[in-house]
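Visitor: take a look and give me a structure for this.
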Amino acid sequence: MPQTSEPNSEVPETGAPPSPDSRRWWGLVVIGMAQLLVVLDATIVNIALPSAQADLGMSDADRQWVITAYTLSFGGLLLVGGRVADFLGRRRVFMAGLVGFGLASALGGAAASPGILFAARAFQGLFAAALAPAALALITTMFTDPRERGKAFGVYGALSGGGAAIGLLAGGVLTEYLDWRWCLYVNTPIALVALLGCTLLPRDRGTTGPSKLDLPGALLGCGGLLAIVYAFSRAEHGWDDTLVLGLLLLGVVMLAVFTLVERRTGQPMLPLRVVVHRGRGGSLLAVALSQVGLFGLFLFMTYYLQVILDYSPVLTGVAFLPLTAGIVVGASFIAGRILPRTQPRFLIAPALVVAALGMTILTGLEPGMDGVYLKLLLPAQILIGLGIGCVMMPAMSTATAGVAPHEAGAAAALVNSAQQVGGSLGVALLNTISTSATSDYLKEHGTSAAAVAEGTVHGYTVAIALSVGILLVTALLAAALINTRPPSAPAAARAEQPNEVPS
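Guide: The predicted model follows:
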């Protein structure tokens, strides 16, 4: 049973909930800065990668590790990070994550060789795996009133969905006007400012009584996630690649054994009652599968704008601003106001359809279209942004609602794992589909410059069409599975177990 050192940080086991801490909104600003760091860093180095490769003498085969080292350690260690936050205290782990992330970023910016850069990115992912679930768990316990919770998760959802696009803009500006190293250096002062603001966050002591880390669960759960994320990152070699298939099989088997172990463990890494909840499961699917289309879109639009339309890195980043604005408006202003008045599925399912409509517009892309940005890219980004924003906010809120305070970190880790694995799957799956479609096109139409441009865009549109299908299927799943309303403030505050978990 968790215990806190401040009466406002968590709700006692009995009695009415105390009045909320008046500093909680400033605390949300601090958490938002940390979440922006985590999400932004997944894409900020993308545009800077060619410059970093040339500066450090990286080979084409090794350059992927600048991205993969981060996603592997981040996605693979989230379950451990969430559980450690429950054991040691969310604020304590949050602060340690900020310090480690800032130092790792400084190391990466000063890297004199590819190996040091890869190691720094891995350490960034490690500390992000502690930082992200601690941040989300803090919001879960700080905001229990439904209306305030909606506003708080609106901000968090906007940062989670739009941070990747902001990273592309920041990466373009820093690379073009300063140096690629500033894409890493910039994290350190932001982490320092957030660290200074941690006095605004509620103190908590973590789990009291006998506690120990579920080592078998940690090895199986993290090992399974690592295997799956790494398989996705290697899928560019083809889904029939022996290593890819082997890693996917290994990951599935490890996660299956992980489930069996957790059912028999007294202090599990991931309490299964947090998972076997219909509304929570549907929300996690909505988070994961919406990211498949979103991160695939980042990949294709980046190349379409820079290679096909010949945009500069800065102009490419600016071109993504409507998508970011749509996500912010959707999460903060639309979903944040509608969610307290309706069931989450009545918001999530239509929002997924709106995002699918935006993706459908992009299936009409061609290499030499006049006014393509105003005709297709702008309206598509607005629809996709509004849709994804209205998905992320209620899905994240629902996935963490009704969880016992001492299990908030585990639930938060699940949400972040869904987002991370979904994004990795999107990049790998859609890139493979796109490459295959382009190859087939060139076999039929030759390899002239015009054919290559047309074939490349054809590959993009085929992959985007698959994204449309994924979003529509996800809308159906969300409508069928997410059949609950977020609990009221007193119920959420007193919850010791998810109130709809089957026995």
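Visitor: from here on, just use CA atoms for contacts and neighbour counts.
Guide: Will do.
Visitor: buried residues in stretch 206-216?
Guide: Going by neighbour count (16 or more other Cα atoms under 10 Å), the buried part of stretch 206-216 is 206, 207, 214, 216.
Visitor: quick one: it to chain centroid distance?
Guide: 27 Å (Cα atoms, centre = their mean, to the nearest Å).
Visitor: distance between the ends of it?
Guide: Counting by Cα to Cα, to the nearest Å, you get 21 Å between the two ends of stretch 206-216.
Visitor: now do it: everything it contacts.
Guide: The contact list for stretch 206-216 (Cα atoms under 8 Å, 6 or more residues apart in numbering) reads 1-4, 84-90, 258, 261, 265, 267-269, 406.
Visitor: mind running it again at 10 Å?
Guide: With Cα atoms under 10 Å, 6 or more residues apart in numbering as the test, stretch 206-216 has contacts from 1-5, 80, 83-93, 221-222, 257-258, 261-262, 265-270, 405-407.
Visitor: mind giving me the ChimeraX command for buried ones among these?
Guide: Listed next is the ChimeraX selection for buried residues among these, using 16+ other Cα under 10 Å:
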select :2,3,4,80,83,84,85,86,87,88,89,90,91,92,93,221,222,257,258,261,262,268,269,270,405,406,407
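Visitor: so of the contacts of stretch 206-216, which ones are in helices?
Guide: Mapping the contacts of stretch 206-216 onto helices (DSSP state H) picks out 80, 83-88, 90-93, 221-222, 257-258, 261-262.
Visitor: now do the contacts for residue 431.
Guide: Per Cα under 10 Å, 6+ apart, neighbours of residue 431: 235, 236, 238, 296, 299, 300, 425, 437, 459, 460, 463.
Visitor: another one to check against the first:
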Amino acid sequence: MSEPQVSIGAGGPSDQPKRAWAVLSVVTGALFLEGIDIAMLNVAIPSIAWDIGLAPESAHWVISAYVLAYAGFMILGGSVADALGRSRVFLAALAVFAAFSLVGGLAQEPWILITVRFVTGAAAGFMTPAGFGLLTTAFPVGAARNKALAIYGAIGASGFLMGVVAGGLLTELDWRLVFIAPATLALGSFVTGLISLPSDLEGWSTGRGRFDLTGGLLLTGTLVSVVMGVVSVGDEIGSPVGWSALVIAVLLFAAFTVHQQRSANPLIPVGLLVSGLLPWVGSIGLLFIGAFFAWQFVLTLYLQDLLGWSAVQTGIAFAAMGVELLIAPTLTPWLTTRFGNVVVMTIGLIAVTIGFALTLRLDSNAGFLDLLPSLLLLGVAFAFIYGPLTASAVEGVEARHHGVAGGIVYTGFQFGAALGVSIATIVLVGNEHLVLDLADYRRALIVPAVAAALALVVGVMAGVRSKQETQA
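Guide: From the prediction side, this is the model:
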């Protein structure tokens, strides 16, 4: 079935390419904002925890609260955007993101900060799939869309990579700037979006005004309960809170499943989860981003708490991953055109698996040169994975469901991030010592190495599946 094309402005045919690239600039700017926001927080966590009194075993909630809400509301956000209009949902979510980021910069208590992170995560959960839907609808299937998605992926990944550098520099001045800076960027993006984004048209949705709020809340509750249960049981095997949370997660997921079967407008349209490469892409995204966040979280603590590096030194070291900025917009589109998205993505998964495995050899005397091979390999991995993965997500999916499809993929990203950081925290502090030592960090770094290896296995399986469908 050919995808219906939607007019994105009042101009004639000659204006459409220009207007499409204007849409790209706005939505990629927002994706960059989300990436840089969470990456800066990763670097700033030690300073934040020390300043407002967060214990090491609780510090991860500054990240987890954000990514849990992000993951929980992502699919609902895509459904709402498809129903009510992607531009208006995108802009409304961007405004909330800006406002609560500013509140975070003024927070004085841990609970306020964690609440702020949950709200900004929920806002991002609406903003990302709305932006993804705007992008895939603005560009027709073919070379133009592949190029746009390569740029989208490159800039999104650069947010993660550049955020650690900016986070280190800003934290050195004042950790509150890592909240105020994203608020400022979000406000600028909001103004640009008001000018550049298309008006929402009836043709964008066949179900305008109808979306599954109950399903979204049930799914969010499921995700929050799972991670809370994992963390609590990890801290104490017999924890009644942990096991209760896991039981609640099972009940909520059962209720979500029943509700989806009975709903006239299910959160996830029937058959969407098995469309094209979407299930494979979602699994790879969960494992890859989960591995990256776990690795970055543990490595940041290792560099600053064990080796005594400053936040600035940590950020500058991570800047080596910026090789992604050179590769993604140039080499990646050429490779995907020649070999296909899945092949290029699998090469990236090989690179990240090797990179994470190399960090297992780090010791208490490690320096930048010891870390450099892993940083470069991770930069290559982001260049080869992020864009091709997002491009694969909508292969075989109807245009009217692109928002939900994007929501599913990015739900995997954020849920993976939350679980990755939580599991790494469990493994990191899982000893009887009050002070973490080298053995603890090495043990925790096994988590991202294993997750990356599993992602590689799924990538190979996706390649086999893609080849079979091509031959069929």
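Visitor: drop the TM-score for these two in here.
Guide: Once superposed, the chains reach a TM-score of 0.87 (TM-score structural alignment, normalised by the length of the second structure), with 464 aligned residues with a Cα RMSD of 3.2 Å.
Visitor: okay if I get the buried residues of stretch 206-216 of the first structure as TSV plus distance to residue 346 of the first structure and secondary structure?
Guide: Listed next are these as TSV, based on distance: Cα to Cα, whole Å; DSSP: H, G, I helix; E, B strand; the rest coil:
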residue	distance to residue 346 of the first structure	secondary structure
206	36	coil
207	36	strand
214	38	coil
216	40	helix
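Visitor: dump those residues to a markdown table, plus distance to residue 311 of the first structure.
Guide: What follows is those, written out as a markdown table (distance: Cα to Cα, whole Å):
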| residue | distance to residue 311 of the first structure |
| --- | --- |
| 206 | 50 |
| 207 | 52 |
| 214 | 50 |
| 216 | 50 |
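Visitor: residue 175 of the first structure: which of those residues is nearest?
Guide: Comparing those against residue 175 of the first structure with Cα to Cα places residue 206 closest, at 41.4 Å.
Visitor: shouldn't residue 28 of the first structure be in contact with residue 202?
Guide: No. Using Cα atoms under 10 Å, residue 28 of the first structure is not in contact with residue 202, being 11.0 Å away.
Visitor: joint contacts of these two?
Guide: 138, 142.
Visitor: residue 345 of the first structure and residue 283 of the first structure, how far apart?
Guide: 9 Å.
Visitor: so for those two, which residues contact both of them?
Guide: Common neighbours of residue 345 of the first structure and residue 283 (Cα under 10 Å, 6+ apart) are 391, 394, 395, 398, 477, 478, 481, 482.
Visitor: of these, just say which sits nearest to residue 377 of the first structure.
Guide: Closest to residue 377 of the first structure, out of all of these and judged by Cα to Cα, is residue 391, at 20.8 Å.
Visitor: the closest one pairs with which position in the second structure?
Guide: Using TM-score structural alignment, the partner of residue 391 of the first structure in the second structure is residue 385.
Visitor: again, but for residue 98 of the first structure
Guide: The alignment partner of residue 98 of the first structure in the second structure, by TM-score structural alignment, is residue 94.
Visitor: buried stuff in the one helix or strand that match maps to?
Guide: Assessed by DSSP states H and E, residue 94 of the second structure sits inside helix 86-106. For helix 86-106 of the second structure, burial by neighbour count (16+ other Cα under 10 Å) applies to 86-91, 93-105.
Visitor: mean per-residue distance, the helix or strand just after it versus the first structure.
Guide: With elements assigned by DSSP H and E, the helix or strand that comes after helix 86-106 of the second structure is helix 110-138. After superposition onto the first structure, the average distance of helix 110-138 of the second structure to its aligned residues comes to 1.8 Å, using mean Cα distance after the TM-score superposition for the first structure.
Visitor: most neighbours of all the contacts of residue 431 of the first structure, which one?
Guide: The most crowded member of the contacts of residue 431 of the first structure, judged by other Cα atoms under 10 Å, is residue 460 (29 neighbours).
Visitor: residue contacts, it?
Guide: Residue 460 of the first structure touches 296-297, 299-301, 303-304, 362-363, 365-366, 430-431, 433-435, 437-438, 454, counting by Cα under 10 Å, 6+ apart.
Visitor: one step back: any idea how many residues pack against the match of residue 391 of the first structure?
Guide: Residue 385 of the second structure, neighbours per other Cα under 10 Å, totals 30.
Visitor: which helix or strand contains it?
Guide: Here residue 385 of the second structure is assigned to helix 368-393, by DSSP H and E.
Visitor: elements contacting that helix?
Guide: Packing partners of helix 368-393 of the second structure (3 or more Cα pairs under 10 Å, 6 or more residues apart in numbering; DSSP states H and E): helix 143-173, helix 278-301, helix 311-318, helix 324-327, helix 331-339, helix 341-358, helix 402-428.
Visitor: pull out the buried residues from it.
Guide: Under the neighbour-count criterion of 16+ other Cα under 10 Å, helix 368-393 of the second structure has 371-393 buried.
Visitor: surely residue 199 of the second structure meets residue 19?
Guide: No. Using Cα under 10 Å, residue 199 of the second structure makes no contact with residue 19, being 11.9 Å away.
Visitor: find the nearest non-adjacent residue to the counterpart of residue 332 of the first structure in the second structure, please.
Guide: Using TM-score structural alignment, the partner of residue 332 of the first structure in the second structure is residue 329. Nearest non-adjacent residue to residue 329 of the second structure, counting by Cα to Cα, 6 or more residues apart in numbering: residue 151, 5.7 Å away.
Visitor: residues near the aligned partner of that neighbour in the first structure, how many?
Guide: Taking TM-score structural alignment, residue 151 of the second structure has residue 155 as its aligned residue in the first structure. Neighbourhood size, residue 155 of the first structure [other Cα under 10 Å]: 22.
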